[in-house]
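In: the following block contains a protein sequence and its predicted model.
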Amino acid sequence: MVIDWGMTLRKIIVYGALFILFMIAIAFLWALGVNAYLIALLSGGFLFIQYFFSDKLVLWSTGARILEENEAPRLHRIVENLSAEMGIPKPRIAVVQNDMPNAFATGRNYKHSVVAVTTGILNRLNEKEMEGVLAHELSHVKNRDMFVVTFASFIVSVISYIVYFAFTMLFSRDENNFGASMAAWFVSMLFSNTIGLIIINTVSRYREYGADRGSALATKNPDGLISALKKISGGEYRKEDAMGLESAKALCISPTGGAFMELFSSHPPLEKRIAALEKVKAEMYGY
């Protein structure tokens, strides 16, 4: 298997920067005199809740229903074959009653993983295209991307709290000053929705490139995923359908909404994903 060293290096830089941000946040709390036990409790508590319950919340909020094998033998067969090819246990399969063609994977580990597809994607893709999409989602499972995006969100949450705490101290010496508290809250929200969002979406975009590559290698057919992406990306769908997948947008194969610039998008542009897949195809076939 050919390794994309450029992509690997960029992922190391992004994930390394996340870890450094986390350590800086902890050091900042320590410098402010926050008790070490409180730091550990807050950090561990936030991470525990996000890691162990976020997948359940995603399935519940999207209305995903677990499918038994007799309900969708075709899907189960494809996922079983791809899981064996990738060397991972077969995850559970769920369906979401939603006309927007999309799919996502969730679950904190192999044992609790779930691959979900919408009725919209089932009605639009042929077998080879579905293989490409499902292999993409299984690559997320194999790469433990659920933990990666959870950790990124956790770091942003902790840093937002620190920003609020720091600006509360900066704006006022009076702990009961409501105006200072509101100003600190505004600054922390501004951070969360700008820099924090950029951090999370940068991680998400690298996850998508990695899952696309994993799909191409597992299926040995990059054209299947390329064709699927062209079919499901950029279409016009009901606002209600997009909102129905909002809680899973960072996990979906296709973005549920637009972004005015790439930095704020959870997914790479379609043309860049296709170009990356064409590169993988050239590596596979030697041209």
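Out: Good, I have the coordinates.

In: alpha carbons only for contacts and neighbour counts from here, please
Out: OK.

In: which stretches of the protein form strands?
Out: Taking DSSP state E, the strands of the chain run over residues 65-66, 92-96, 103-106, 114-118.

In: which residue ranges of this protein form helices?
Out: 5-31, 36-62, 73-86, 119-122, 127-142, 145-171, 178-193, 195-219, 222-232, 239-244, 270-285 (DSSP state H).

In: what about Met86, how many residues nearby?
Out: Using other Cα atoms under 10 Å, Met86 has 19 other residues around it.

In: my guess is it meets Leu217, correct?
Out: No. With contact defined as Cα atoms under 8 Å, Met86 does not count as touching Leu217 (9.4 Å).

In: and the strands of the chain: which comes nearest Arg74?
Out: strand 92-96 (11.4 Å; Cα to Cα).

In: residues in contact with Glu131?
Out: Glu131 makes contact with 78, 219, 224-225 under the criterion Cα atoms under 8 Å, 6 or more residues apart in numbering.

In: 10 Å instead?
Out: Contacts for Glu131 (Cα atoms under 10 Å, 6 or more residues apart in numbering) come out as 75, 78-79, 81-82, 125, 137, 215-216, 218-219, 221, 224-225, 228.

In: check Leu42 too.
Out: Leu42 touches 36, 48, 158, counting by Cα under 10 Å, 6+ apart.

In: before we go on, here's another structure to hold up against the first:
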Amino acid sequence: MAGTDKQRALITEGPAVILVEPQLGENIGMVARAMANFGLSELRLVNPRDGWPSEKARSAASKADHVIDGAVVFDTLEEAIADLNFVFATTARERDGFKTVRGPVEAAGALRKRFAAGEKCGVLYGRERWGLNNEEVGLADEIVTFPVNPAFASLNIAQAVLLMSYEWMKTGLAGDSETQFSQPEMQPATKADLQGLFDHVEEALDARGYFRPPHKKPKMIDNLRAVLSRPGFFRPEIRLLRGVIRSLDLYSRQAPKGSGAPEAGDAGAGKEVEH
């Protein structure tokens, strides 16, 4: 329902994303969307081929309007990075030179430390067709490259931005396993809860004529108990199952007795259950 959704704070921080001569507005828009997904907001464009602003970019951004509206266009890469203290260049190709090469996890961690220290940082991404040239890489402090298939190493620009943005977001979490939301807190079921469930099931099945032939009833009950007594149930789950059984009880009072019992040869009809 409209108006009942929880309002969540919009994260807008982190290193600048610098696109060098991006060709298609759609690609810029998808970059903006990836940035917004992971809390980045500062987009810098160096000489975009089709000009700026771009309605195609806005459409592809899927409501990441704050990134699109804040994008700044520069004529040269030197101007785009002039106010930054530290810059990574992304590339999938080995380069000649003496620059440190890092993977995305290590690079994101380094960016987070610099960001926390008050430094302004950025990450360079090259053209869709052939990336950054050597001179452009030379303007960066270090290189970040992704662990991709060597025989198919080319990433589109939005994919590359998304991968790096994801690693950036992870560095701001308390741990690698932290998520933005989790399952509701539920009280684990007690043994009494489980026994109550089993008694309810047994009573309902007995009334339905399930335990046939009678001499196999003890083994069938053992099998049912083995299934229903496994640990891991929560109390709300027990209540749900018992609600289902109560609903079926209404039907069982009207159905012919024995019509729900297993046929000879059916799985579970008194057979041993492997543990």
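Out: Nice, I can see it. It should be emphasised that the depicted structure is a prediction, and the values quoted were computed from it without experimental measurement.

In: could you report the TM-score for this superposition?
Out: After superposition, the two chains reach a TM-score (TM-score structural alignment, normalised by the length of structure 2) of 0.22; 97 aligned residues with a Cα RMSD of 5.8 Å.

In: can you tell me which of the helices of structure 1 is most buried?
Out: Neighbour counts (mean count of other Cα atoms under 10 Å) averaged over each of the helices of structure 1 peak at helix 127-142, with a mean of 25.

In: the inter-axis angle of it versus strand 114-118?
Out: 140 degrees (axes from the mean of the first three to the mean of the last three Cα atoms, to 10 degrees).

In: just want the angle from helix 127-142 of structure 1 to helix 195-219.
Out: Using the same axes, to 10 degrees: helix 127-142 of structure 1 against helix 195-219 is 120 degrees.

In: surely Gly25 of structure 2 meets Ile157?
Out: No. Using Cα atoms under 10 Å, Gly25 of structure 2 is not in contact with Ile157; the gap is 11.8 Å.

In: what touches both of the two?
Out: Val31.

In: confirm that Ala226 of structure 2 lies within a helix, as I assumed.
Out: Yes. Counting by DSSP: H, G, I helix; E, B strand; the rest coil, Ala226 of structure 2 is part of a helix.

In: where's it relative to Leu194 of structure 2, distance?
Out: Applying Cα to Cα, to the nearest Å, the value for Ala226 of structure 2 to Leu194 of structure 2 is 11 Å.

In: next: Val201 of structure 2.
Out: 11 Å.

In: pull up the overlap in contacts between those two.
Out: 225, 228.

In: circling back: who touches both of Met86 and Leu217 of structure 1?
Out: Joint contacts of Met86 of structure 1 and Leu217 (Cα under 10 Å, 6+ apart) are Ala135.

In: return the residues in contact with the residue nearest to Asp212 of structure 1 when sequence neighbours are not counted.
Out: Counting by Cα to Cα, 6 or more residues apart in numbering, Asp212 of structure 1 lies nearest to His136, which is 5.6 Å off, once chain neighbours are set aside. His136 of structure 1 is in contact with 103-105, 130, 142, 208-219, 225, 253, counting by Cα under 10 Å, 6+ apart.

In: same deal with Ile159 of structure 1?
Out: 21-22, 24-26, 28-29, 153, 165, 188, 191-192, 196.

In: give me that answer again for 7 Å
Out: Ala25 (Cα atoms under 7 Å, 6 or more residues apart in numbering).
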